[in-house]
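Engineer: 3D model of this:
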Amino acid sequence: MAILYHHPFCPFSRFVRLVLAEMGLEADLIEEKVWERREGFLTLNPAGTTPVLADEQIAAVPGSIIIAEWLDETRGESLGDRRLLPQSASKRVEVRRLMSWFAEKFAEEVSVPLVQEKIYKRFMPSTSGGGAPDPALIRAAKNNVKYHLQYIGYLIRQRKWLAGDAMTYADLMAAAHISVVDYLGDIPWTEDETAREWYARVKSRPSFRTLIADRVIGMPPSAAYADLDF
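Structural biologist: Presented below is the predicted three-dimensional model:
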């Protein structure tokens, strides 16, 4: 069985967990606290970041987008119309563009600072950057959420899913990053009803069940987090 080195509230790890579930693949989950710089983990991924996927075919596939591409190359054709990366080259460009939007832009402006400040710092020693959260970073990230929701709403008003008529990696990447912010209660769902309805569709999928069950010790989720009819 494959092994996924992850952190439950790393949005990139959550994306891979969603992808595996949508593909009907199982993996043993090993929680990795990247700030500990564990030697065995650094051997798998010298960058020291999650996620990393390993199975009998390959020792280590590091990074969410690399893992997604590798899974499509090795499993994609067998999925038929459930394939998460389209056959068409032009449609693949749009999926990859939106994956990049959420894995880079949304991550930098919203999900990564919120997870770092509100979750990771609670468990990191001061020597590794732990301590009190930075209110300025949190305010900026919460403000940035709004225009990302508006962009999602804009896309969904033109398409069934973010990148077109079928659900793709783009939807799962976006939903994975939004999910950690939703846990923290920092998504203003009244900002765009269309974006909320899209997320409700994704969150209602069976692949999302294990994510919804995740909890941070001493920090309960927002009221909307596990509510499929929020």
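Engineer: CA atoms for contacts and neighbours, from now on please.
Structural biologist: OK.
Engineer: can you give me the helices for the chain?
Structural biologist: 11-22, 39-44, 64-75, 89-100, 112-115, 121-123, 135-156, 169-183, 193-203, 209-213 (DSSP state H).
Engineer: Would you convert the ones you listed into a markdown table that also reports distance to Ala223 and mean neighbour count?
Structural biologist: Shown next, in a markdown table, are these (distance: least, Cα to Cα, whole Å; neighbours: other Cα atoms under 10 Å):
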| stretch | distance to Ala223 | mean neighbour count |
| --- | --- | --- |
| helix 11-22 | 20 | 24 |
| helix 39-44 | 35 | 14 |
| helix 64-75 | 28 | 16 |
| helix 89-100 | 28 | 16 |
| helix 112-115 | 18 | 22 |
| helix 121-123 | 21 | 17 |
| helix 135-156 | 17 | 17 |
| helix 169-183 | 8 | 25 |
| helix 193-203 | 14 | 18 |
| helix 209-213 | 12 | 15 |
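Engineer: Figure out which of those is closest to Leu29.
Structural biologist: helix 11-22 (9.1 Å; Cα to Cα).
Engineer: Against which helices or strands is the closest one packed?
Structural biologist: Packing partners of helix 11-22 (3 or more Cα pairs under 8 Å, 6 or more residues apart in numbering; DSSP states H and E): helix 64-75, helix 169-183.
Engineer: another one to check against the first:
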Amino acid sequence: MRKLYHLWLSPQSRKVRVLLKEKGLEFDLEVEKLWERRPEFLAMDPSGNGPVLVEHDGRALADSQAICEYLDEVYPNKMLIGFDPPSRAETRRLVAWWDHKFGPEVSEPLVFEKVMKRFMGMGHPESSVIRIAHQNMKIHLDYIAWLTERRNWLAGDDFSLADIAAAAHLSCLDYLGDIPWADHPGAHDWYARVKSRPSFRPLLADHIPGLPPPKHYADLDF
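Structural biologist: As a prediction, the model looks like this:
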């Protein structure tokens, strides 16, 4: 059986999980506590960042975008990066936006301060870091609204990896109850559509030991 080594509130791990489900590919999940730096895991992913997908033949694939590109090429039953060069370029641009701009500005500091510090025994959250991340979040939520006013989905007419990447990040923050949905109806309506997809439902069933999600997290009519 295919296996995905992941971490609970890792947007990159969640991105791969949703893509696998969209393609109808079966897999098992294995929680990897990245801070433990297991030699066996580092042998598969020297960066230690995860996720790692191990295919049926034992081939280990590291880096979420590399995994997604691989899966889209090897299992083309449902193309999620795009059907032509312009759409693929736009999808990749937006995936990079979420993973390399929204991540450092918003999701990474919030997850680190509110969750990872607890698991790693690094003390209390830093309120100033959380405040700045919340301020940064507003710009990105407005960007989602701007895009969806002009497109059916984030990268164009069709649901794509751009939507998966954005929703993966937001789902982590929604688990923490950190998104002011009422102030951002455009982003809310788009996320509600993603949230209702069968591929996204397993994420809504996640339950981190000692850190339950807010009541609205799994509610499709939130």
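Engineer: Adding distance to Ile58 of structure 1, write the helices of structure 1 out as a markdown table.
Structural biologist: A markdown table is the format used below for the helices of structure 1 (distance: least, Cα to Cα, whole Å):
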| stretch | distance to Ile58 of structure 1 |
| --- | --- |
| helix 11-22 | 16 |
| helix 39-44 | 11 |
| helix 64-75 | 10 |
| helix 89-100 | 24 |
| helix 112-115 | 28 |
| helix 121-123 | 32 |
| helix 135-156 | 35 |
| helix 169-183 | 22 |
| helix 193-203 | 30 |
| helix 209-213 | 25 |
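Engineer: quick one on the thing from earlier: please convert the helices and strands packed on helix 11-22 of structure 1 to TSV, extending it with distance to Lys91 of structure 1.
Structural biologist: TSV is the format used below for the helices and strands packed on helix 11-22 of structure 1 (distance: least, Cα to Cα, whole Å):
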stretch	distance to Lys91 of structure 1
helix 64-75	15
helix 169-183	11
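Engineer: Looking at the ones you listed, which is nearest to Asp227 of structure 1?
Structural biologist: helix 169-183 (10.9 Å).
Engineer: okay, the closest one sits on what stretch of structure 2?
Structural biologist: The alignment of helix 169-183 of structure 1 onto structure 2 (TM-score structural alignment) spans residues 161-175.
Engineer: so how much does that stretch differ from structure 1 once superposed?
Structural biologist: Its matched residues in structure 1 lie on average 0.3 Å from stretch 161-175 of structure 2 after superposition (mean Cα distance after the TM-score superposition for structure 1).
Engineer: can you give me how far that stretch is from the chain middle?
Structural biologist: 4 Å (Cα atoms, centre = their mean, to the nearest Å).
Engineer: Skipping its backbone neighbours, what lies nearest Met120 of structure 2 in space?
Structural biologist: Trp35 (7.5 Å; Cα to Cα, 6 or more residues apart in numbering).
Engineer: does the one you found really touch Met122, like I thought?
Structural biologist: No - the pair Trp35 of structure 2 and Met122 fails to qualify as a contact (Cα atoms under 8 Å) at a distance of 11.9 Å.
Engineer: tell me which residues in stretch 209-218 of structure 2 are buried?
Structural biologist: Along stretch 209-218 of structure 2, these residues count as buried under the neighbour rule (16 or more other Cα atoms under 10 Å): 213, 217-218.
Engineer: What's Lys138 of structure 2 aligned with over in structure 1?
Structural biologist: Using TM-score structural alignment, Lys138 of structure 2 pairs with Lys146 in structure 1.
Engineer: Could you count how many residues lie near the nearest residue to that match once chain neighbours are set aside?
Structural biologist: Closest residue to Lys146 of structure 1 apart from its sequence neighbours, by Cα to Cα, 6+ apart: Glu191 at 6.6 Å. Burial measure for Glu191 of structure 1: 15 neighbouring residues, criterion other Cα atoms under 10 Å.
Engineer: Spatially central, which residue of structure 1 would that be?
Structural biologist: Ala176 (2.8 Å; Cα atoms, centre = their mean).
Engineer: I'd assumed Met1 was in contact with Asp28 of structure 2.
Structural biologist: Yes - contact status for Asp28 of structure 2 versus Met1: in contact at 6.9 Å, counting by Cα under 8 Å.
Engineer: and Ser90 of structure 1, what does it touch?
Structural biologist: Ser90 of structure 1 makes no contacts at all, as judged by Cα atoms under 8 Å, 6 or more residues apart in numbering.
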